[in-house]
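Visitor: Here is a sequence together with a model predicted from it:
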Amino acid sequence: MKKLLIIGGSPRPNGVSEELIRQVKPYFIDCKIVEYNTYKLAPAPCTDCRFCEQHAGCANKDLDIFFEDFEDADYIAFFTPVYNNFFPAPLKAVIDRFQRYYSARFKRGAKPPIAKPKRVGVVIVSGSNARQCADYMTATLRQSFTVLNGEVTARYYIPGTDRGQYTFNNIELQKFIHQLRGEGAGR
C-alpha cells in the first residue's frame, strides 16, 4: 500500500489549510495516510551543529519518527498559509532540518540520500494576493526535493482568505490531486 504524508503548517484547526486537508484525504483512501501538524510537532531548529556531516540522522532526536514516515512516503503534501511572505516558523524549521539529507548527499556521498522517490504537492493559502510569495515557497520546495529524491508535481494556491474572499475551486483541486498522484493528462 502506498503512503501519503500530509504536513500541515497552520496552527488553526478550523482554518482554510485544514479544510483543504479534509478535502484532499478522500482521494487517497487507497493509501496509508500519515498526518503531522508542524505546530503540534514543535520541531527544534537546525543549529548547524554538523552532527549530520559525520552521522546518519540528527543530533536532535525530536523528528526521528517524522523522518521515518518522510522517508517511507510515496506522496508528500504540504498544506500551509503564507506568514510574513514565507512558510510559518514551525514548517520552516522542518524544512531546515532537511539538512540531515543534504549532508548525507554532499558530505557523506549518499546518492540519493533517500532511497524511495516521492511525488510532492503543496497547497498554499494567503490572506491577500501573495502569488509571488507562493511561487517562491514552491520554488524552495522544488530545490529542496531535487536532493531528496522527490519532485514537486502539484500546487494549488488560494488567495484572499483574510476577508473570506476565496472559493474552493474543484477543478483546481482535481488538477492538484491528479498531478500529485501522477494520473491523467497532468502527468
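Guide: Everything's here; your move.

Visitor: C-alpha from now on. contacts and neighbour counts both.
Guide: Will do.

Visitor: helices or strands up against the helix ranked longest in the chain?
Guide: Criterion DSSP state H: the longest helix present in the chain is helix 131-147. Counting contacts by 3 or more CA pairs under 8 Å, 6 or more residues apart in numbering; DSSP states H and E, helix 131-147 is packed against helix 99-106, strand 150-158.

Visitor: Quick check: which of these is nearest to Ile7?
Guide: strand 150-158 (14.1 Å; CA to CA).

Visitor: Would you mark the buried spots in the very next helix or strand once past that closest one?
Guide: Counting by DSSP states H and E, the element after strand 150-158 in chain order, helix or strand, is helix 170-181. For helix 170-181, a neighbour-count test (16 or more other CA atoms under 10 Å) marks 173, 175-181 as buried.

Visitor: Let me see the contact set for Lys40.
Guide: If you count contacts by CA atoms under 8 Å, 6 or more residues apart in numbering, Lys40 has none.

Visitor: Comparison target, given below:
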Amino acid sequence: MSLNFFTLLQLPETFTIDLKKLDQHYQSIQKEIHPDRFASLADEEKIASIKKTAEVNDAYQTLKSPIRRAEYLLYLYDMNIHDEKNMAVPQDFLMQQMEWREELETHKQNKEALEKLASDIQKNKNEIMSQLPGFFEKKSNLHDAIKVTRELNFIEKIEQHINDALIEII
C-alpha cells in the first residue's frame, strides 16, 4: 500500500466521513487516472495508470464501508483485528450467532421468516455499528473497536447467508 487511503481520497483520517465528498473525490481522481486516457502512451504509463486505478478503487471501497473503514483505521493504528489475542468473542454474542444460524436453517425455504430475520439482524447491526464513531473520535478503547468490528464481520457473514437463501427461493 503506497498511500494512506484517506490521503489518497483527500479526506480527514477519521471514522466519520462525508460520503458525498468521498464519492466526489473518487470520481474526480478516476477522471484523471482512467486507463483510457493513457491508451496511446507507452506500456509503462498504461500499467502505472491501471495500478493507480486499482489502488483508488480499493481505497474507495474500503472507506465507503463503515466496517472496512474501521478495520483500516485499526490497521493504521497498528491494531490487528486478526491477531490471536483479539480473536475472543463474547459468549452472549456467540449464543446470538448460533440462534441466528439455527433460525436461518429452520426457515431456509420461508421468504417471510428470512426477511424478518434479516430485518432483526440489521437492527442489531445498526446498534452495534453506532458504537464505532465513539471509539475512533478519541482513539480510546481501540480494543473495544476491534471487538465490535469483529462482531460486525460475523453479522455480515450471516447476512450474506440469508441473502443467498433468499435468492435460492426466488
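Guide: Sure, I can see it. Only a predicted model underlies this, so the values are computations on that prediction, with no experimental measurement involved.

Visitor: overall similarity of the pair, as a TM-score.
Guide: Remark: TM-score between the superposed chains equals 0.25 [TM-score structural alignment, normalised by the length of structure 2]; 66 aligned residues with a CA RMSD of 4.7 Å.

Visitor: Against Tyr101 of structure 1, how distant is the residue lying closest to Arg155 of structure 1 once chain neighbours are set aside?
Guide: Nearest non-adjacent residue to Arg155 of structure 1, counting by CA to CA, 6 or more residues apart in numbering: Val122, 4.9 Å away. Using CA to CA, to the nearest Å, we find Val122 of structure 1 at a distance of 20 Å from Tyr101 of structure 1.

Visitor: for Leu180 of structure 1, same thing?
Guide: 22 Å.

Visitor: still on that earlier bit, between the strand or helix carrying the residue nearest to Arg155 of structure 1 and helix 170-181, how big is the angle?
Guide: Using DSSP H and E, Val122 of structure 1 sits within strand 118-125. Per axes from the mean of the first three to the mean of the last three CA atoms, to 10 degrees, the angle that strand 118-125 of structure 1 makes with helix 170-181 is 150 degrees.

Visitor: Which strands or helices does the biggest helix by length in structure 2 pack on?
Guide: As assigned by DSSP H, the longest helix anywhere in structure 2 is helix 142-169. Applying 3+ CA pairs under 8 Å, 6+ apart, we find helix 142-169 of structure 2 packed against helix 66-76, helix 91-106, helix 111-129, helix 132-137.

Visitor: For the shortest one, buried residues please.
Guide: So the one you mean is helix 132-137 of structure 2. For helix 132-137 of structure 2, a neighbour-count test (16+ other CA under 10 Å) marks 132-133, 135-136 as buried.

Visitor: got it, and the second one?
Guide: By neighbour count with 16+ other CA under 10 Å, helix 91-106 of structure 2 contains the buried residues 97, 100, 104.

Visitor: Including distance to Leu22 of structure 2, could those residues go into JSON lines?
Guide: JSON lines is the format used below for the buried residues of helix 91-106 of structure 2 (distance: CA to CA, whole Å):
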{"residue": "Gln97", "distance to Leu22 of structure 2": "33"}
{"residue": "Trp100", "distance to Leu22 of structure 2": "34"}
{"residue": "Leu104", "distance to Leu22 of structure 2": "35"}
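
Visitor: now, among those, which is nearest to Gln61 of structure 2?
Guide: When the buried residues of helix 91-106 of structure 2 are compared against Gln61 of structure 2 (criterion: CA to CA), the nearest one is Gln97, at 26.5 Å.

Visitor: That closest one and Leu142 of structure 2, how far apart?
Guide: In terms of CA to CA, Gln97 of structure 2 sits 23 Å off from Leu142 of structure 2.

Visitor: got it, and Glu151 of structure 2?
Guide: 14 Å.

Visitor: again with Leu132 of structure 2
Guide: 9 Å.

Visitor: And Leu19 of structure 2, by the same measure?
Guide: For Leu19 of structure 2 relative to Leu142 of structure 2 (CA to CA), the value is 23 Å.
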